[in-house]
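Participant: What shape does this take:
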Amino acid sequence: MAVVLCPVYGTAASIVFVFSGTFGTFGDHLVRDIMLIIVSVISALALTYISLLLFTFLRREAHTTRQAADFEWHLLVPCLNEESVVAETVSAARTSFPTAHVWVIDDASDDRTGTIVRGLQDFDNHVHLITRVSPNARTGKGDALNAAYRQVGQFVGDNPHRRQHTIIGVLDADGYLSDNTLDLLAGPQAFGDEQTGGVQIEVWMKNRNDKRPRPLNGRWKNLVGKVLIRLQDIEFRTANSAMQLLRVKTGTVGMGGNGQFNRLSVLDHLAEVDGEPWGKKLSEDFELGLKILSLGYRTHYTRDAHVSQEALPYFRRLLTQRTRWAQGLLECASLLPRLRRAKVLNVAGLLELHFLMTQAWLSMINLLVIPILTILAIVDGGTWLWQSTSQLLTLFAAIIFLVLPYAMWGPLYRIRAGAKVGWLNSVGLGLLFLGYVYLTYVFYARAIGRMLTGRNAWAKTKRNADDLRQLDTTPLRIIPTAAPLLDRAVVQELAIELEGREEYAHELISTFAVIWPKRLANVQLATAAEDRDATWDAIASIRVAADMLGATRLAGTAAHLAKFVEAGDFEKLREALPTLEQLGADTVEEIRRDVVAAS
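Facilitator: Got it, this is the predicted structure:
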């Protein structure tokens, strides 16, 4: 298809830019002629690529699930000062996937990250903590993942069959996996194929419905924050997803930093070749995927499972994050010779990767050439825009070239990604997404500048939840503090109901402690979105579980919060959430003292 589309788009671009006369008469000035040809070629390549993305994205290919129990699952969570999110991430993973092991890598955090994870370990032997200390810590995410790889390798043992059927997943500290993830990854399109070395799943923004993503700011800055979050959700669930689906066809699927899964035996092979699986590039995830391909293994992508993460509502943080990603991608160009020598990719795969790696440079050429051509046309032609209908039509065609390929992702976000937005909103979001896409010119320019000047050190991106800690919130006394945190009589009755086995009751109560951070996060997310049904369900889940275990004070608080939901008073509910959070923490500590200590 590309062989047909590229000449067609090339001809159209030549008519618009070279032969229309809008940007000057071709043949008058050699330098301008060269610039016009360059713009035409770049436009043809870009439109061909975008058309391929569109055709691929509109196809629907379902994936088959199998039993996750066919494999052993280990989830790695690299952490540096993640006290605000790590508990809910571990809790979500252990709640959704009871057989999976979660390995938190504390990379010399200054906060309570390690303490929080050790607290969860009191209740769950599938939660592991890897503590890195200076001078061997904070040397890059790749090094942290390599440390975890060695620990997991020791845990799994040397049995080749077991290592072949052990899958290592990587989650950001704020990442939630969809409940179908492991069953889908066990399917024949993924790790059910013995040749598959790595699989990446789709990425969603979990705070996409947040009504007040910038709690320290006013209405307008929150509006900007909401738009930025939604545009990031569009980016990952449409354009980025389409790129990965196209790479499924070309055999060049890339690994991402969140929601990547790799076969342990393939990581072993990489360790034999390179010393360690993960490298030191800023995009160590993408680097890993390229190295997996170079060994002849297959990488795959699926939209049918997803990982949710925080989107950034602050432009400055987004700029920093994306510049880092762009610089990491540029660094990975050094692996292209290795892939060419390996001779494992077909022509389509090599072309796709080389086009991807040159996008930054092509963008910079456009950024320089198009303004120069426009200025020259104005200087030479005076009122050139209005001289003829043909030139107006040419200008309109040029705008279509620049607008439609990017604005279409807004409606596709509604149609194909299933986002709950109206038609008018989807069109408006598409137009906003156009501006968002053109921000890549800024990202690439900064990334190239940093790379050329030898700067590759980056500060960690601040979590949105860290801002909430700056709010002046006073816990509300919703019910009398005389109510017990944990009613021992209820615990004893529970043991009687469970065949008189007190250890069964202890296990059930310990499970409550593990699930608590995720239950709290469900309430927080639903409240932030002001979703009455979701908030009601999340609070009801806490109330029912607390009642069953005899957590009387927590159950009473949840019942009181339900009244705010019923009244639609989300402002009071937000004010009351610190009380719920503190009571939950106190209840878990009570469980730790009475249940864990006694077992």
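
Participant: use CA for all of it now, contacts and neighbours both
Facilitator: OK.

Participant: next SSE after the lengthiest strand in the chain?
Facilitator: Using DSSP state E to define each element, the chain has its longest strand at strand 298-309. Heading C-terminal from strand 298-309, the first helix or strand you meet, by DSSP states H and E, is helix 315-331.

Participant: roughly how far is that next one from the heart of the chain?
Facilitator: For helix 315-331, the separation from the chain centroid amounts to 14 Å (computed by CA atoms, centre = their mean, to the nearest Å).

Participant: Second input sequence below; structure requested for side-by-side comparison:
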Amino acid sequence: MALALCITFLGYVMAILLPFLRHQKTAAGDPQSFEWHVLIPCLDEERVVHRTVTRMREMHPSAHVWAIDDDSSDGTLTILEDLARTDLRVHVVRRTPPQARQGKGAALNAGWRAIRRHLEMVHGEDYEKAAERVVVGVIDADGVLDPDALATLSGPTIFGDTQVGAAQLQVRMVNRGESGRIDAGDPEPVTRFGRLLVTLQDLEFRSVIAAMQHLRRSLGSVGMGGNGQFSRLSVLDLIAEQHGTPWHGSLLEDFELGLHVLLVGRRNEYCNDVWVAQEGLPSARALVRQRTRWAQGGMECLRYLGAVLRSRNLSTPAALEICYFLLIPWTQLVGSVVYVAAWGFVIRYAVMTPAGVTGWFAGGAWGLIPLIIVFGIGPLAVWGLVYRIKAEPGTGRGRALLLGLAYWIYSYLMIVSVWRAAFRIARSKSDWVKTDRVYQGLAKGSAPRAAGRAHPPSTSGSLATSAAEPATFTR
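Facilitator: Next up is the predicted model:
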């Protein structure tokens, strides 16, 4: 059983690796053909949000930025409202209890409502026609968006194709400590272990996950991520007509949105040529906590299995790939038990063989070593070399090989996360735990607000949301 699982995994690795290695650059288009609105959900983001919004406006001056303050207890709201006073394309959406702090999906829905109200006032009766050319992006509060992102997203194979409803950008880690590079300009972690963890996350997103998305492109099952996702407003509205809101209650609200885009008959695309950069986590504890939330969200999305299999808008290969992805957390649970049991049998045979461990090994058990290398270590360690070829060609061969071996060990953290997620589901725990920021910057002149302090009156450029989520413009 363990061997069967290993062969299946090896086959999947080969299936995602080949399309990735053959990738061709995506043609760019004219970003002026679209209207761009970017949602930035914020909860206690005073360390990073000023820099993020400022960069976004400097590098993408045509885009509107909608910062959603989810009842922050620090100086986030003050920073955002100061920015909105001086920039007509910066908008603040305020969420207050009891609706606030209900997860990222709920915050994004508040931003979507605000954009709709804004565009209904701007376009009036032509709103529905305008919504088809309005693209709504989602960027994390620590995110840095590639200066070429909007041009590439406007290309003929992305939003230039009217059948494309959403697109996901490549994700990379900004705190790799490489001065002079906007995608890696943040200070690297202090400890060697922290630097290794950040690099492995960069490797994971820019090679493993990117390769998965390339296979999905060919099958028609591209998934959305929580950072760097872009969707047509008309498609978000269509999902809301059928389900009430675009984003839903899963802890993996990004993948859930991508599923809904596919189920309403539109296509998702993945763009590996432009990126969004975010902080990598330098702590194993923080990383496991983050991945536990992702794993639990993936497990919750299993409820869509029937809808995927029944959908007439999905091809059979696309539906099977999505089903495989939905089952991954559960197969990891089963697989970890099977592998432990298999090793238990191996140790038992080694100990009980009359000739002893040495005789057992010489008698043919040595064949386990190439099996472990080919089916256990190889499918994970190969990504170090792929990372060197496709993402960071300046990485030496020796370092790439060591990174691959480290990624094999790193993968066991994901097993721990899956088990923690399973225990959380068993205990009916579904709270959303926000990942703390690493960057220590604080906007000049801003000061944290005391926890529990009442929000100041709404200022120019802001929207206020109450329990019923009404909002009014003050500008």
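
Participant: And the TM-score between these chains?
Facilitator: Comparison of the two superposed chains (TM-score structural alignment, normalised by the length of the second structure) gives a TM-score of 0.87, and 429 aligned residues with a CA RMSD of 1.8 Å.

Participant: if we can go back for a sec, okay, and the longest strand of the first structure goes to which residues in the second structure?
Facilitator: Equivalent residues of strand 298-309 of the first structure are located at 267-278 in the second structure, counting by TM-score structural alignment.

Participant: how far apart are that stretch and its match in the first structure?
Facilitator: In the superposition against the first structure, stretch 267-278 of the second structure averages 0.4 Å from its aligned positions (mean CA distance after the TM-score superposition for the first structure).

Participant: Any buried residues in that stretch, and which?
Facilitator: For stretch 267-278 of the second structure, a neighbour-count test (16 or more other CA atoms under 10 Å) marks 267-278 as buried.

Participant: Export those to CSV and append columns for distance to T96 of the second structure.
Facilitator: Output for those, formatted as CSV (distance: CA to CA, whole Å):
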residue, distance to T96 of the second structure
R267, 35
N268, 33
E269, 35
Y270, 35
C271, 36
N272, 37
D273, 38
V274, 35
W275, 32
V276, 29
A277, 29
Q278, 27
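
Participant: before we move on, which element is the equivalent of I79 of the second structure over in the first structure in?
Facilitator: In the first structure, the residue matched to I79 of the second structure (TM-score structural alignment) is I116. Following DSSP H and E, one finds I116 of the first structure within helix 113-121.

Participant: next one: L339 of the first structure
Facilitator: Going by DSSP H and E, L339 of the first structure is in helix 336-342.

Participant: Greatest separation within the buried residues of stretch 267-278 of the second structure: which pair is it?
Facilitator: R267 and Q278 (25.7 Å; CA to CA).

Participant: circling back: show me what the helix holding I116 of the first structure is packed against.
Facilitator: Counting contacts by 3 or more CA pairs under 8 Å, 6 or more residues apart in numbering; DSSP states H and E, helix 113-121 of the first structure packs against helix 86-96, strand 101-107, strand 127-132.

Participant: Can you check which part of the second structure the shortest one sits on?
Facilitator: Using TM-score structural alignment, the residues of the second structure aligned to strand 127-132 of the first structure are 90-95.

Participant: can you tell me the mean distance of the matching stretch from the first structure after alignment?
Facilitator: Mean deviation for stretch 90-95 of the second structure: 0.5 Å (mean CA distance after the TM-score superposition for the first structure).

Participant: likewise stretch 397-412 of the second structure?
Facilitator: Compared with the first structure after the fit, stretch 397-412 of the second structure shows a mean deviation of 1.1 Å (mean CA distance after the TM-score superposition for the first structure).

Participant: In the first structure, point out the residues matching that stretch.
Facilitator: Under TM-score structural alignment, the match for stretch 397-412 of the second structure is residues 423-438.

Participant: Centre of the chain to the matching stretch, how far?
Facilitator: 20 Å.

Participant: Need the contact partners of that stretch.
Facilitator: The contact list for stretch 423-438 of the first structure (CA atoms under 8 Å, 6 or more residues apart in numbering) reads 231, 234, 403, 406-411, 413-414.

Participant: buried ones in that stretch?
Facilitator: Neighbour-count burial for stretch 423-438 of the first structure [16+ other CA under 10 Å]: 426-427, 429-434, 436.

Participant: cool, stretch 90-105 of the first structure as well?
Facilitator: 90-97, 100-105.
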